[in-house]
Each structure stands twice: as C-alpha cells, then as structure tokens.
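>>> Sequence first, predicted model second:
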Amino acid sequence: MSIALKYKHRTSQKKSELIPVNDESWFRELIEAAGDWLWMMDKDTRYIYSNSKIKNLLGYEVGDIIGKTRFELMTVDAGQCTATELDGIMQEQSAFNNIEIIALHKEGHQVTLQASGVPVFNEQDEFCGYRGFDRDVSEHRRREEAQALSHKRLVESQQIAQLGHWDWDLVNETLFWSDEVYRICGLEPGQIKPGYEVFLNFIHPDDREEWKRAVINAMSGSRYNMDHRIVLSGEDRYVHGQGQVQLDDTGKPIRMMGTIQDITERKLLESALNILADFHPSTGLSGYYRTCVESLARVYDTRYAFVGLFSGDAQQRITTQAVWANGEFVSNFEYDLTGAPCTNILDIKKKLISEDVARLFPQDTFLGKLEAESYFGAPLLSAEGRKMGMIAVIDIKPMKITPWTEPILGIFAQRISSYIERNRAEKEIKTSEKELRNIFRDMQDTYCRTDNNRVIIRLSESIKQLLDYQVDELLGANIEDLYEEPAKRQELMETLDAGEGSIQNFEVALKHRNGSIIWVSINAHYYRDSNGNILGVEDMIRDINQHRQSELQMQKMSSALAQSADMVMITDDKGIIEYINPAFESITGYRFDEAVGSSSNIVRSGEQNLNFYRDMWHTILAGKTYRGVVTNRKKNGDLYYEEKSIAPIKNAQGDIVNFVSTGRDISERMENEKRLSFMAHHDALTELPNRTLFIDRLDQALAHARRYSRKVSVLFIDLDRFKNINDTLGHDAGDQMLAQLADRLGNNIRQHDTVARLGGDEFAVLLNDIETEQDVSQLANMILLNLEQPFEVDGRELFITASIGICLFPDDGKDHGTLLKNADIAMYKAKELGKNNYQFYSADMSARAFQRLTMENSLRRALEREEFRLFYQPQIDIETNTITGVEALIRWQHPDLGMVSPNDFIPLLEETGLIDPVGYWVVATACKQMQTWYDAGLPELTMSVNISGRQFHARDFIGKIKSCLNESQVSPEQIEIEITESVLMENQQSTIKALESLAEFGFRIAIDDFGTGYSSLSYLRRFRIDTLKIDQFFIRDVIDDPDNAAITSAIIAMAQNLKLKIIAEGVETQAQLAFLEKRDCRYMQGYLFSRPVSADEITKLLMAQQKNHGTKNSR
C-alpha cells in the first residue's frame, strides 16, 4: 500500500511531524477501511499509530500496542531472528519489503506476518520513524508447506514403488523425466537429456516395434498401457508403462503424459508361481524337486540351486534331493552343515547373503570349492513348524536383494514343504489303509473314520457291498455327501454330544452309487489322542435296508389303500367282505361297518346276466386275475360303471385265502366315450350321420343285400344355389336352413333307412330293401315337395330347391365307392336339366362325366392355345332402331369338340379358378376390339363385359381392370361392367367401395340377371349403379305368365323411378317387344334382333347402320 502525504517540517513535536497538514478525517476513514494492518513508528520503532485491523490479525486493541515495539509482540526466538534482519535496515534508515516475521497472537498462537515499511524524514531531512503495513500470510504459508510435504511424499512413494512420471510436449518436441525415470533407466537424475530416441534405445530390441505401435495407437485415441523390457548393462528389466494423449481443439495431439514402473520382481514372482502351478505331480516327488531347483536357478539367474532334507534326527547333515549346477542336473550328495550358512537359515527362517559368503563362512569348504560369492536360503518346515530340510541358491557373483527376493524364496519353500507333507501323508494313509483292510477284510459291517471336518480318512472294503463304491473313491470326501439328508449327520453329532460321546442304532438313509436309498444303522463314538482331544468319529455301519424297506413297503401299502382314489375291497375265499377303503365308501355310499361281513354282491346291479358272473368266478378260482368293466349299483340305487380287477391271494401252501378287488368309477369316461363316438360319426351341425358312418351303414346294407338278394338305393342330394344364401344372408342363416332341412329329410325316411350330411350342402339317403324304382321315385318326389315349403330364418321366408341323383345296387354299382360316384354323376345330370329334379343313373352319364373331366383338362390350356373367341350381341335402342352397345360373350373353339357351349365350360372355369385369367382376357380383348372399331370410324358403342364374383372381390381387381383399359385408348365411360345381383349383395361394404372406385374412374355399372336374387330397393339405392338388365327368365314367359309380367313391369317402373337405364335380355318375339315397348323399356337385347356374332359381323352391322343413319364416332 502506498499513500502520498504532505508533512509539516517540525522537529520539536514528534507526533505532529507525522500528521498531514490537511484535514485528517477523510484519511482516517480511508486507512480504517484498508484490509491490512497500517501502522506508524517513531524513530525508536515504537508504535505511535495503528488502524483497527490489529484486532483481526493479533487480537489486540489499538491502545494495547501504542508505545510498544514490534519485538514485544513476538516470541523470543522470533524476535531475535527478526531483530537480526531489521537492525541493519533500520540503522541505515532504509525501506523494507515483505519481511516475514512470526508474531504472537494475544491468545497465544503464532501468526505469520509479512511486513513492509518506509522511513519518514522531516523537512530538515531528519529521520522521524517508519510508516508501513503488515499482512497475514499464515494460511498461504500453511498451503506452501502442505504442498512441499505432499511433493516430498510423492517423490518418496515413487522411489519406493519404482514409479516415475514423464511429460512429452509433442509441439515443441521436448520430453520431461522425473528423477525416478532416470533411476529406472539406471541413470542419475539429469545425467542425460531425455528424448524419444534416447528412451527407444533402452527398450529391448524384440519389444521396440510393439512399443512404437502402442504409441501410434495412443496418438489415434487409444490408451497407452503395456508391459515391455528395457536393457540395462546387458540385464533385462521389465517395466509397465501407461499414459494418455492430450488433443487441441482440432483433435491434433499436442501432449502425451504418463508413468513408467519397474515390475521386474513382480514378473519374476509371476514366473515362479506359473512354474509351480503348471507342475503335474505325475512325475513324482523327485520330478517335483528337479522342477523346483531348475525354476529357482532361472528366477534368481544363479549357477547353483538345490533342495535338501535332513539325514537322521541330529539335523547336522542334509541329503540333497535335486541339484542344479551350471545349467544342468547333477548327482545328489550329502552336505555337512557345520559352519555353513544353512545352520543360520534353520535358526532365523531365511538367510540372504548378497556377497562375500565364502569369506563369512570359511568352515564351509563346499562354498570355497564353488567360489561362491552370494547365497540365498530358506528352511523347509512342516505344518507344525518341524524342520525338514532347506532350499538354497548360490552364485559366483553378488546377487541383488530386492523387495521380491525374500517373498519368492518363501513361496518356493512353502510349496515344497507342502508337497513333502502331502506326499508323506499319502504314504501314511496308504499304510493305514493296508492295515485296516487286513483288519476289516472279512467284516460284514462297514467301518468308517472321519476327522473333525467330517472328511473320511479310513474306510473298510465292505463299503463296496453296501454302496457300490471303492474305498479310494470316498477317501477325502465329506461323509455328509453320502447322506440322503446331509442334516442327519449334524443330528448324529448332536446326539453324540448328548450321549457322552457314543450313540447306538442311529438309523439313516445313505445314497447308493446307482441313486437308490440304502437304510443303515450306525453305532458311533469319538476317537481321541493321548491327551483326550477329539480327533474325529468312528462309525460302525450295518445294512438294515431290507428290513427297513419291508417296513416302508407295508406303510406305503397301508397308506396307498387308504388314500387311493380307486375302490379297494378284500374278501375271504367265499366273497365275504373283510376290508374296504375310503374310496369304496365314498363312491358306493356303504360305510365300513355296513360293508364288512356282507357279501360282495351288495353292489350287484343285475345289469349282467348269470353267465357273466359264472365266467368271472371261474377265472379267479383258477388263480388268475379277472379284468373287465362291470355295471354296479350304489347304495342310493344309482348305476355306475366300474373298471374292475380281482386277484386271488394264496397262502404258503398255494391255497386261495382272499380276493383283492380294485375298481375305478369310469362312468364319466364312458359317457365321454359315447359322446366322442357320436361326434366322430355324426355331423356337428345337423347331428345326422357323417360320411364315415354313412359308408359304414352302406357297407352293412350291401352285405345284407348280397346275402338276401335285395336291392339298395343311394340318393345324392345337392342344394341348388345355396351359396347365394350363405353369401347374401351369412353362414349363420345358411346353417339354420341346413338344420331345418335335416329335420325334414329325417321325417321322410323309414326308421331303418339313413340320411346323412356328407359336407357343405350335400346330403345322402340310404334306402334298404328296395322293391322297385317306383319306391325310390316316390321318396325323391316327397323330398322335392317338402322343399317347396319356405324355411323361416331370422324372420325371413327362404326358398330352396335341390338336385337329386339316384343309383341302385346291384344295377349301378357293387361297392360304396361306385354307388356314391354314380349317384353324384346323376345329381350333376339333374342340375344340367334345370335343377329342382331327380335323375336315375344311366351308363351314358359316366361317359358324360368322363367327357367333363377331359374338358376340364383341355380347359386348363385353352388360353395359352388361343382357343377362346369373343362374340358380341347387339343392344338395340328401339326408338332409333340403332345399335348403341354390345355385350362381349366368350366362346370356346375346342380342337376336337368344336364350339363348346358357355353353359358347359363357364361353370368349369369357376370351379377350377381359371375364371380370373380368362375373365381379364375377355376384358382386354373387348377393349382392343372397341379400339379397332373406333379406328375404323364406326359409331360409338358401349361395351358390356361380364365380371365374375371371384374377380370382383379380388384385392387387385380395380388395378387389373385399369391395366386392361390402358392397353387400348378406349374411354372408361364406354365400358360397362356387368355383375350379377348375388355378387352385388356379397360383402356389401367392400362392394360399395369397389363400385365407387369404378364409378370415379368412369366405368359404367350394370346389374345382370336382375330379379333372380335377394336384393331390395333399399339395397339398390346404396350402390352406384347405371343399368339394370331384366333376366331372360322373366322375359321368356312375360306374355303367358301373369306373375312374370307383373315382376317385369315392376322392375321397369322401379328403374325409371331410380333414373336407371334398363335393358331387357332374351327378347325373341314381337309380342315380347310390344309388351316392353308399351311399358317404355327402350333398350333390348335378344335373338329377335341378333344372335351373338363375331366382330366382323358386328363391323358389317355398324357400317350398314352408319350408311342408313349417317352416324359415326366423335373422334
């Protein structure tokens, strides 16, 4: 702090000479606010002024120090030290800066202050005193001292751990080594300038490339962490290095820092441990000694190493067990310990002499012969501390003693001692075993001795007969491992303690080798040493398994009888009840006291005749077991099915004395079997016989008919257009109709006849003992007549018809397969003839069925062979007498059969699934033909194409239709998609979506065969429809049938009200034309105008129309 003041030049008054001339108030405020202790001294260095900070620093009030010198505020020693330093300064009246002094706080503790002051002179240049300030640096000094101590400890720790640190400046290419790095490299600190190449030269040549790679990898972000060797004066040392790289903001390495540690001794220890761990005892004790001495010599890098054991009890001579000398094994010898280092080894545990050993032990001539310089040795001690021998390594050069030298030697000594002890113990065990085998060779009971850890140490050979183990297998095992319940051994030990060290007849279960349980009785007692200390337990084990098993078997049998869910009854040889179990009581209702003494007939039901019981008694009295199912009666009168077995029990003389009856109530199972049998042979919906049962009964009927020369008839019934009901009203409605139909069919047949459901809407009737065909015809007519009555389903009246095929045995077939096939053929013939009728099978039907099969095979290749043709039937506007549209109709030109009727092959297309590819071929071909007509300038037309339900409901239908159209330049408005009424009603939500998509694209929609399905006005209004086509079924009889006339008139009126275009199909007469014309039906189609003709014929008609009317297309 520096404060510039102006002073008066007066010398008469000391204090006034130091006071500023100006007003002092502002100045005093300023110095009171200062953070340091500000003071003024007179020329005798006594304080004449102080600010209040003296209180904070030393605890004094300002008045306490006025008139005192600085030295009065210090300890004696500190005051003397400070006086020495300040005397010269003050004599010279010089300024002083940052002089450190030790002041004494008022409370007694020391405070380190840093003082600065300047001399003050008056105007005559006379010295008046000092002014200055002190600052508290106690905390700063404490931190410096702590840092210094920490640094000292770090340096010492690194020296102890042989751990150095380094710092490599990659930018300036400078490398810093701590002192310990120099020492690890065998150098004095600062001896050389550290650098990359300098350290690289220290690294073992074989490790340099790996070290370089590790450094390069560290520069790329990996952590540097590796062990490698360095070479110092020809000696390999192992070091462990680790470090990390510091990067700048661009990711470039700028600094690498880390540590290096000498791990040579650790590596030697690891090597020694690995050698001992890898040793396999199969080479025996001598091999183990040889392995150890060779390892010792290599670990300590010495010329000589040996293992020796005492010769005799005097411990004055040892006999070597293995000797390594100059890189090879040499013969063993005896070594006199008199005056040898070995004596000291045996007294002080270990002896490490790094040099001058031969001079220190001149009596040991052996060392002199070897010219030994250094000697490390350790005793071999037993577990009780008994001296057994020693190990030693000797060299002709000094050996360095490191922190690892003694531990490594100790590990070798301990391992060798343990191995010797183990080998000796094994010999003792084998000797004891031989003795025990001789003692217990013929003993039936098994002797077992365990130590206090329950480990088996002796065992007699009878253990083989008891548990099927060899003695050697169990020695060293814990006896608890043989117990089925290991806790039982603890229980035995507690009983021993309670019984003063012995126990008799302790029963326990042991585990046999094969996993079975062997029950034994154990007599056990403690055995002790000469001082009475317990050494373990001796057991005498007796096999009581057979006796125990018999007891357990009896207990199990008794428990099994009582707890069995099956009924058990024991009678004497006359059938009088002696015992029943609880299950018998529960099932029959008879109590134990009611049943015992009564005859076993108390449960007889009378359902079996006397022959049944005669056969049963014959079986059991012959000494055999009876098995069968019996219907018995409970006490309350209810019947139950019992699956029963009765076995005789004989005495020692072979006479039957009892019968044991066991039975199980299988009433529920029998009912289930009946139910399953019914389900396996009957239709689940109608409960009629299924195909399997029908064929079985048909085979029985045929066998009967063959035997008695009778006739049998098979009727095959298939419902007409049943699929429309399923598709329109749903499968639930269809199922209800099938169930009602089954009831009607059942009411039409005789009791010994059979009606069956073969699947779907197919039924069959089997008629036995037929006299004439007339009998069968009457039944068929009755079935068709019954079907005329409506079926009521969910409040609706539904109608259905059927097609029936009939065949007779033996005329139409000799087996069930032929009869069913021929009845099926006859049924198809009935469908071809218009459905709702029956047909008897005839031989020509088989030929037709074969033809149908041939046609199906040909049909599968008709498309690729280009056998299909398109014909077109004109649609006429009767007001203008012009062709306004055509309907594309497919024909099949078969190479052998000629032109095949659509009625013959279109059902086959639908059955085989070929309707999809053929249907799209029709659309594509029709579009191309439209394009041809347009290109020729002919009048514009509407092309109607029929789409099957399978096509319409396919997922890719819209895309395929568009694709067909895209192949030509025909406008979608000129294409009319025709679907049947039944297709319209299937899956209405998806139908609405598909119709909307077609309409949005521009296609027209027509409903074909309208009036034959189940749609209603409310349904039609939901769909986007352009045209209704009245089915020719109604047009055909419109003149003669008032019903058809009324329906046709209603359809026309409805279409007009809905503003739909309407086309009448199948117009063939002038009368039909007049009827339709009168009701304003403008568009017609039928043979009256033109049959379906080829494209060329349509071309001619259009050209003639164009000539007569002058019409042409607008393109």
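In hand now; what should we look at? Numbering: from 1, shown residues only.
>>> okay, CA-based contacts and neighbour counts for the rest of this
Noted.
>>> residues near Glu832, how many?
12 (other Cα atoms under 10 Å).
>>> actually Phe840, not the one I wrote
Counted with other Cα under 10 Å, Phe840 comes out at 22.
>>> Mind listing what's buried along the host helix or strand of Ala214?
Following DSSP states H and E, the helix or strand that holds Ala214 is helix 208-219. Buried positions in helix 208-219, judged by neighbour count with 16 or more other Cα atoms under 10 Å: Arg208, Trp211, Ala214, Val215, Ala218, Met219.
>>> Just give me the longest helix of this structure.
helix 405-440 (DSSP state H).
>>> for the helix or strand following that helix, packing partners?
Downstream of helix 405-440, the next assigned helix or strand under DSSP H and E is strand 446-451. Secondary-structure packing of strand 446-451 (3 or more Cα pairs under 8 Å, 6 or more residues apart in numbering; DSSP states H and E): strand 456-459, strand 534-543.
>>> Using JSON lines, please lay out those strands together with distance to Ile348.
JSON lines is the format used below for the helices and strands packed on strand 446-451 (distance: least, Cα to Cα, whole Å):
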{"stretch": "strand 456-459", "distance to Ile348": "36"}
{"stretch": "strand 534-543", "distance to Ile348": "33"}
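>>> Distance to Phe506 and mean neighbour count added to those, as TSV?
Formatted as TSV, the helices and strands packed on strand 446-451 follow (distance: least, Cα to Cα, whole Å; neighbours: other Cα atoms under 10 Å):
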stretch	distance to Phe506	mean neighbour count
strand 456-459	19	22
strand 534-543	9	19
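>>> if we can go back for a sec, the longest helix of the chain versus strand 446-451: what angle between them?
Interaxial angle of helix 405-440 relative to strand 446-451 (axes from the mean of the first three to the mean of the last three Cα atoms, to 10 degrees): 160 degrees.
>>> And helix 405-440, how far out from the chain middle?
Distance, stretch centre to chain centre, for helix 405-440: 51 Å (Cα atoms, centre = their mean, to the nearest Å).
>>> Return the set of buried residues in it.
405-406, 408-414, 416-421, 433, 436-437, 440.
>>> now swap in stretch 1007-1019 and tell me
Ile1007, Asp1008, Asp1009, Phe1010, Gly1011, Gly1013, Tyr1014.
>>> same question, stretch 612-630
Met616, Thr619, Ile620, Gly623, Thr625, Tyr626, Arg627, Val630.
>>> Which pair of these spans the longest distance?
Gly623 and Val630 (20.1 Å; Cα to Cα).
>>> I'd like the buried residues of helix 208-219 laid out as CSV, including distance to Thr588.
CSV is the format used below for the buried residues of helix 208-219 (distance: Cα to Cα, whole Å):
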residue, distance to Thr588
Arg208, 97
Trp211, 93
Ala214, 90
Val215, 93
Ala218, 90
Met219, 93
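>>> Show me which of those residues is closest to Asp683.
Nearest to Asp683 among those, with distances taken as Cα to Cα, is Ala218, at 81.4 Å.
>>> Surely that closest one and Tyr224 touch.
Yes: taking Cα atoms under 8 Å as the definition, Ala218 is a contact partner of Tyr224 at 5.3 Å.
>>> Second structure for comparison follows:
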Amino acid sequence: MRTDRLNLSKLGATGVTTLLLPFSATAHPMITPAGLMNFAEFSLIALGLLAAVLFIQHTRMLRSRERDFRERLDALPHIVWRTDTRNELLNLSGAFGRLTGMSPASASITDWIDVIHPDDREQAYRLWGAAMKDGRPFTTDYRMRMADGSYRHFESQGVPIVDSEGEISEWVGSIIDIHERKQAELALLEKEASLRLAVEGANIGFWDWNLSTNSIRFSQQWKTQLGLTSNKFPETLEFFQYLIHPDDQEKVLALKTQIQNNPRGQFSIEYRLAHTDGEHRWMLSPATVIEDPQTRERHLIGANIDISERKAAEQRMAHQASHDELLNLPNRRELNAQLGKVIARNQEAALILIDLDDFKSTNDSMGHEVGDTLLQAVRNRLQSCLGQGDLLYRPEGDEFAVLVENYGDREALLGLGYRLLNRLAEPLNIDQQRIFITATLGISLYPEHGDQPEQLMRFADAALYRGKRSGKNCVRVFDPSITADMQEWNHLKNALKCAIENNELSVAFQPQIELRSGRVVGFEALARWLSLDLGHITPERFIPIAEAAGMIDQVSQSVVAQSLNLIQQWTEEQRKALYVAINISTHQLHDATFVSRIKQQVREAGIPCHCIELEITETSIMQDIDIALTALRELSEAGFRLAIDDFGTGYCNLSYLKQMNVERLKIDSSFVRDMNASNSDGKIVQAIIALSHSLGLEVTAEGVEHPDQVELLHAMGCEQAQGYYFAKPMPAEHVQIYLDPDMSNVTPITSRKP
C-alpha cells in the first residue's frame, strides 16, 4: 500500500518527527510535537487532510457503484437509452451493441435511426418528434436491423426527466425485444383473416336465438345469403318462420318445440329459406345451446351453411341414377318402380317394349354420334305418339318402353303399337344421310299376364323376340305359348354356338338355270345345320337366331369359305361360265371392314371376284342407304356380281335402285308360288320383270316348283329361275356330278312341251 509522507519541516517547524498520514487507509499517523507549531494550526491541517481523504473515498465509492450499475445495465437484454433535450444521445446500454453490432459508446442518434427498418423509420421519427415537442411519454414499436442483417420487432418507450424548475432536462427510455410476441400476434391476425375469409368464402351466416327473451339476431352474412341487403326487415322469429319453405315448415317447427321443451345439447337440421330472387336456398343449420354466465340466459347459437350446390348435385346424381344420360328418359330401375306402384294400386296397365331392328349394325357402320342422334330422333317420334299419362322409358341400349295405364281394350292398344311402328318407319335425315329404321314391339298386360314387375318385363320381352323371329317390324302381344318358344329359342341359340365351334354347319348349293337354254349358270349357297342332338334344323329357324344373337358373321364366314372351296374345284372354263351366289346379312353390309375382308378371302383363295355373286335384301340396303351404296359400289368395282334378293317384299326407292350397281333382281318365292297370268301375284311378277328390263337388269325367280310356272316366267321374259323343279339344294360333292355334260335332268325351256 502506497504511503505519502508530509514533512512539517517544510512549513518552518523544527524538531518535529515525520507525521505519517494515511492516503490509502493502511496506517494510522503518529504525531510527535517537536517544534514551534501550535495545536490549532495542526488541527486545521489535519482536518483538511481528513476531508480530502473522505472525499477521495466517497468518489471512489460512487465510481464503483456507477461501474457496478453500468455493468448491471449492460447485462440487461433490453436496450436502455438517455438523450438530452437537443436530441443528442447520452447513453446506450450494451444490449444495443450485442443486437446491432454497433458500439454503444460511439453510436449517435443517427446510427440509432439508421438501424430502424426503412418502412418503420418515418413513423418512429415522427412520433419521437411529437413526444419531444409535447413533453409527453410515448410508446411505439418498429423493426430494427440486427448484426446478422435480419430484422426483429421492438417496443420503444420514453419518458421525460424534469428538473427542480419543472423543465425537461433529458429523456430516458427502453427498447424491448417483442419479436416473438409480434410474430404470435401476426400469426393470430392471419388466422383470424383466414377464418374470416373461410367463413365468407364458405358462405356461412350466424344467428343467435335468445331462448329466454325469444328474440333472435342475424349476422350480416346470414342476410347476404338470402339477398337481404337492406336492414329494414324485422329480426324476429316470425320473419324467420315466414322465410322457411312450406314443405319444411313442419320439421323446423317440430325442432323448435323440442328445443323450447328441452333447451340443452346440440342440434342440426336441413331446410330451405326464401331468397329475394324468388328461389329458395338449402341450408344446413347446426346449433348449440349455451348459457350466459352473467345473465343466466340461454341462447341457441347456430350457423346457416348454404348447401344448395350440394343438394343440386345430389339431385343430379339421383336423376342420373334413375335416368338415361343421352335421352334424359327414366331407366329400367324407374320403370320397375313405376310398375310396382301400378300393381300396388291394382290399376290396369300395359307394358310395351320397343326394340329397334338392326340398330347395332347402323351404329357400328355410321358411328356412335349418328347413332346417338338417331336415338334422340326415335325418342321424339315415340313421344309424339303418346297420350297424356303414357310414360316413355329407356331400359337399355336401343330398347324403349312405354307404360300405358288404363289402356282400354286390346284393339286400342294395338292401334297405339302400329302408330308407333308407322311413325318410326318414316325416313330420317341425319348428317345429310337418309336413314330408314324399323322396330319390333312386345306387349304384356297387367293383371292378365302377371302381378310382378319382373314378370311383366320378361313376358313383354318374350313377345318382342317372338316378333323378331317372325320377321321384325311387327307388334306381338304375349301369350303363354311364347314362353315355350323362348325356352326353345334359348336352347337353339346355345346349340348353334356349339355347332359353329364344332364345324357342324355345312353348305348346300341350289342350281340357277337360264330358262332360254336350260343351262346351269350358277348356284346359290345355302347354310345347313345338321345337329348331332337335334337333327336337321332349317335355316328359317337358326338364321334369325344367328342374327339376333350376333353369330351371323360366323355363319356367313363358314358359307363363304365352303363356297370358295367349291369354286377351287372347278375348271377354268367352269369358272368363266358359273358363279356362286352368297347371301349377305344387314350387319355385314354395314360393317366397315366387310368389303376388305371378303376381297382378301377371295384373293387368298385365288378365285376371280366374278365367280361370286353377293345377294342383299332391300331391307338391308335401306337400313342405311348411304353406307349400303358405298359398299355396293366398292364391291362392284372389285368385280363381284350383285343381286337384290327377295325383291318386292321390302321397300326400295327406285331412284336408289339405279345407283346400286346391281346386275340382277331376284323375285321372292311368295310371289312365284301362287302366280298365274291373271291374279295379283302374276301381275306383280310381270311388273318386276318389266321394271328390271327397263333398268337393264336380269331377273331370277325363286321357288319354281311346277312346269307351268316355268312356262309363264319364260313368257314374261324372266331370264333365270331356281327351285325344286330343277334341283334341290345339294352338297358340294354332288355339284360336279350335276355339272357333267351328259346330265339329262335339265333341258332348254324351248324344247319342252307345255
């Protein structure tokens, strides 16, 4: 410890020992009088020295306390600041340096402002200036730039310090980090904004029904939901009940009574409220009973969620489930349901099933867009024929159904059926194409034919397929014998499928004779079926089944293949003089791949196309005249012979006949069978032959069985004939024998005696 010595001799005294005075408070002075200084002088000096010592000690204590306070202040996480009235920065605590990276000791007010976020700077400076001007404490918040360049939120507070004269001498304050709190507030605001947007976007309105006072309040969104932009309407339960749809009044009032009787728990209901546009809006209204803790009043707090779109979607789905999408007609399920209602009322009714003939071939050949347009036209035509109360359905595909209640008598019902057929038979123009369609109708009656919807459907279907097997384009009413026919038909269908798979089908060839010379000019290929289990099945029985069951192409393929095998056995001369006539179905004619397929088959067999004559019926051609004419033209250009089979039994526009590239008309056997020179059949045959010759076509008569028929046909100018009179259809192995030059079973007509 340092010790300072005071030598009194320098003051003029002698004989005085050294007096030690403690300036570091480590020693006590000892005074030995040895001179002339009196005690008063000594005391004065001692007191002055003591005061100096005390002052120094006090100053050191204050500095220590200040240093200690400063250290504690710098240790605070907050920034503490002090400025004078001239806005000069007097002090900044150490937290400023730790946060901003700037030295608090050298920082100025400009540095302080510089770290404030640019977007917050103007507001903070303006508020600080206003506070200094008015002398009022202030609080504000802003963002400050940290040492790493990021910004954090701070709250700044300042108060003025007033001196003894009441004047502001300086300002002191603190800057507190509120970043986490601010982030939480911003997150809360975002959540509130999102919730508000969600509520508004979800179109949710709120209401508050005071169960104690029976008063009700509505939110603005509740009003907006119903178009109530004005506040002039009364917020009363009576007005609310007035808005409820009449059909929903009962269930809403029942729930209201339930709540009033037992006001606790949660509730939910769906109902409709009137909108100012005259429509109604579907609302889902969940609600909860709560009790005000202060007033003890009970409230039912609820929301109105607009579910009109959902309800509309549900209705659309229900409609789609019960109606056909393309034609917007009730489907099979709805038909069964309505049949059930009719039966429950024990009300007389008729079920008419309508199936379009050969629609599949038309749809496949012309495309589905044309097919859809055709179905729409059929719907419109059918509806135009129905009376009030008659209901039209579309059970499936190309099948329609009409449910006629209180149909009266069978005659009136059949009259409706034929009106439907005649209306459908009228030509249609679709995409600049002229289309002809026919339909077959099957009818079942309640209660005569059954008392279950499934029975009536099954029996009408059975009657319809009886009509299909009878030649189509007809009306059939169910009778019990049809059930047995249906069972037989299904049995034959399954057997035919097996026959095709097992190659049981064969081909018989019937000669076609030139009447002038008696020469064989060709053969017609006729499908035959000899079943191992069922015996011989006539074409009249299995061909309609093949057509209806979609197996006709397989049957025709077999006929073509066996016909080509026969022609391959002919000599070159025979190939030049003879041909084989093959029947083409409606489906084949309208199949876009048919022409290319048969050309490929003939080419692969090495057979000239002129050795094949393709026979097509009038009905097949008129099913879709444009596609038929295109196919016939392509076949003719390839070299195939073309003939119209069963001419006179269908309907064929003569203007189209000239465009068909056919070489021959074949007169149906029904006209030949009973013809004579004077009766109507004979006159029809005469007219067909004359028409054919006027168009440059040859004529072949089918079903010739008697010599007088031959003579009459020859006299009329008919070129060819076929029938049992000349030869029955024969297997392929007998054809070459029949063609032997020495055969005598056929002679020229001119050598025959009448």
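Yep, that arrived. Just so you know, these numbers come straight off a predicted model, no measurement behind them.
>>> quick one: TM-score?
The TM-score (TM-score structural alignment, normalised by the length of structure 2) is 0.65; 608 aligned residues with a Cα RMSD of 5.2 Å.
>>> Residue range in structure 2 corresponding to the helix holding Ala214 of structure 1, please.
Under TM-score structural alignment, the alignment places helix 208-219 of structure 1 onto no residue of structure 2.
>>> Residues touching that helix, excluding its own?
Outside helix 208-219 of structure 1, the residues that touch it by Cα atoms under 8 Å, 6 or more residues apart in numbering are Leu200, Arg223, Tyr224, Asn225, Met226, His228, Gln244, Val245, Pro253.
>>> What residues does Asn336 of structure 2 make contact with?
Counting by Cα under 8 Å, 6+ apart, Asn336 of structure 2 touches Pro453, Glu454.
>>> The counterpart of it in structure 1 sits in which helix or strand?
With TM-score structural alignment as the criterion, Asn336 of structure 2 lines up with Ile695 in structure 1. Secondary structure from DSSP H and E places Ile695 of structure 1 in helix 691-708.
>>> next one: that helix to chain centre, how far?
That offset, for helix 691-708 of structure 1, works out to 57 Å (Cα atoms, centre = their mean).
>>> buried set for it?
Within helix 691-708 of structure 1, judged by 16+ other Cα under 10 Å, the buried ones are Arg691, Leu693, Phe694, Ile695, Arg697, Leu698, Ala701, Leu702, His704, Ala705.
>>> Stretch 827-846 of structure 1 too?
827-831, 835-842, 845.
>>> where do the strands sit along the stretch 1-150 of structure 2?
Applying DSSP state E, counting those that start in this stretch to the stretch 1-150 of structure 2 gives strands spanning 4-6, 19-21, 79-84, 89-92, 138-145.
>>> Switch the ones you listed over to CSV; also include mean neighbour count and distance to Glu297 of structure 2.
Putting the strands of the stretch 1-150 of structure 2 into CSV (neighbours: other Cα atoms under 10 Å; distance: least, Cα to Cα, whole Å) gives the following:
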stretch, mean neighbour count, distance to Glu297 of structure 2
strand 4-6, 12, 89
strand 19-21, 18, 88
strand 79-84, 20, 51
strand 89-92, 20, 57
strand 138-145, 19, 41
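>>> what would the ones you listed look like in a markdown table with distance to Ala439 of structure 2?
Listed next are the strands of the stretch 1-150 of structure 2 as a markdown table, based on distance: least, Cα to Cα, whole Å:
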| stretch | distance to Ala439 of structure 2 |
| --- | --- |
| strand 4-6 | 140 |
| strand 19-21 | 141 |
| strand 79-84 | 97 |
| strand 89-92 | 102 |
| strand 138-145 | 85 |
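>>> just curious, which of the buried residues of stretch 827-846 of structure 1 is nearest to Val299 of structure 1?
Tyr828 (103.8 Å).
>>> Distance of Leu654 of structure 2 relative to Val662 of structure 2?
13 Å (Cα to Cα, to the nearest Å).
>>> where do the contact lists of these two overlap?
Common neighbours of Leu654 of structure 2 and Val662 (Cα under 8 Å, 6+ apart) do not exist.
>>> taking the buried residues of stretch 827-846 of structure 1 one by one, which sit in helices?
Per DSSP H, the buried residues of stretch 827-846 of structure 1 map to helices at Met827, Tyr828, Lys829, Ala830, Lys831, Met845.
>>> Quickly check the residues you listed for the two that are furthest apart.
Lys831 and Met845 (12.7 Å).
>>> What distance do you get for the closest residue to Pro689 of structure 1 other than its chain neighbours to Leu715 of structure 1?
Of all residues not flanking Pro689 of structure 1 in the chain, His682 sits nearest, at 4.2 Å (Cα to Cα, 6 or more residues apart in numbering). Distance from His682 of structure 1 to Leu715 of structure 1, counting by Cα to Cα: 18 Å.
>>> try Asn1108 of structure 1
From Asn1108 of structure 1 to Leu715 of structure 1 the distance is 60 Å (Cα to Cα).
>>> how far away is the counterpart of Phe726 of structure 2 in structure 1 from Gln1032 of structure 1?
Aligned by TM-score structural alignment, Phe726 of structure 2 pairs with Phe1089 of structure 1. Phe1089 of structure 1 is 14 Å from Gln1032 of structure 1, where distance means Cα to Cα.
>>> Pro917 of structure 1 too?
Counting by Cα to Cα - Pro917 of structure 1 and Gln1032 of structure 1 are separated by 28 Å.
>>> Please compare the two by neighbour count and tell me which comes out ahead.
A direct count of neighbours by other Cα under 10 Å for Pro917 of structure 1 and Gln1032 places Gln1032 higher, at 18 against 12.
>>> which position in structure 2 aligns with that one?
That one, Gln1032 of structure 1, aligns with Ser669 by TM-score structural alignment.
>>> Selecting buried members of the contacts of helix 208-219 of structure 1 in ChimeraX, what would you type?
Of those, the buried ones can be selected in ChimeraX as follows, counting by 16+ other Cα under 10 Å:
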select :200,224,225,228,244,245,253
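>>> Which neighbouring elements make contact with the strand or helix carrying Thr362 of structure 2?
According to DSSP H and E, Thr362 of structure 2 maps onto helix 359-366. Counting by 3+ Cα pairs under 8 Å, 6+ apart, the packing neighbours recorded for helix 359-366 of structure 2 are helix 368-385, helix 586-589.
>>> what's the most buried one of the ones you listed?
Of those, the one with the most neighbours on average (mean count of other Cα atoms under 10 Å) is helix 586-589, at a mean of 22.
>>> Mean per-residue distance, that one versus structure 1.
With the two structures superposed, helix 586-589 of structure 2 lies on average 4.4 Å from its match in structure 1, counting by mean Cα distance after the TM-score superposition for structure 1.
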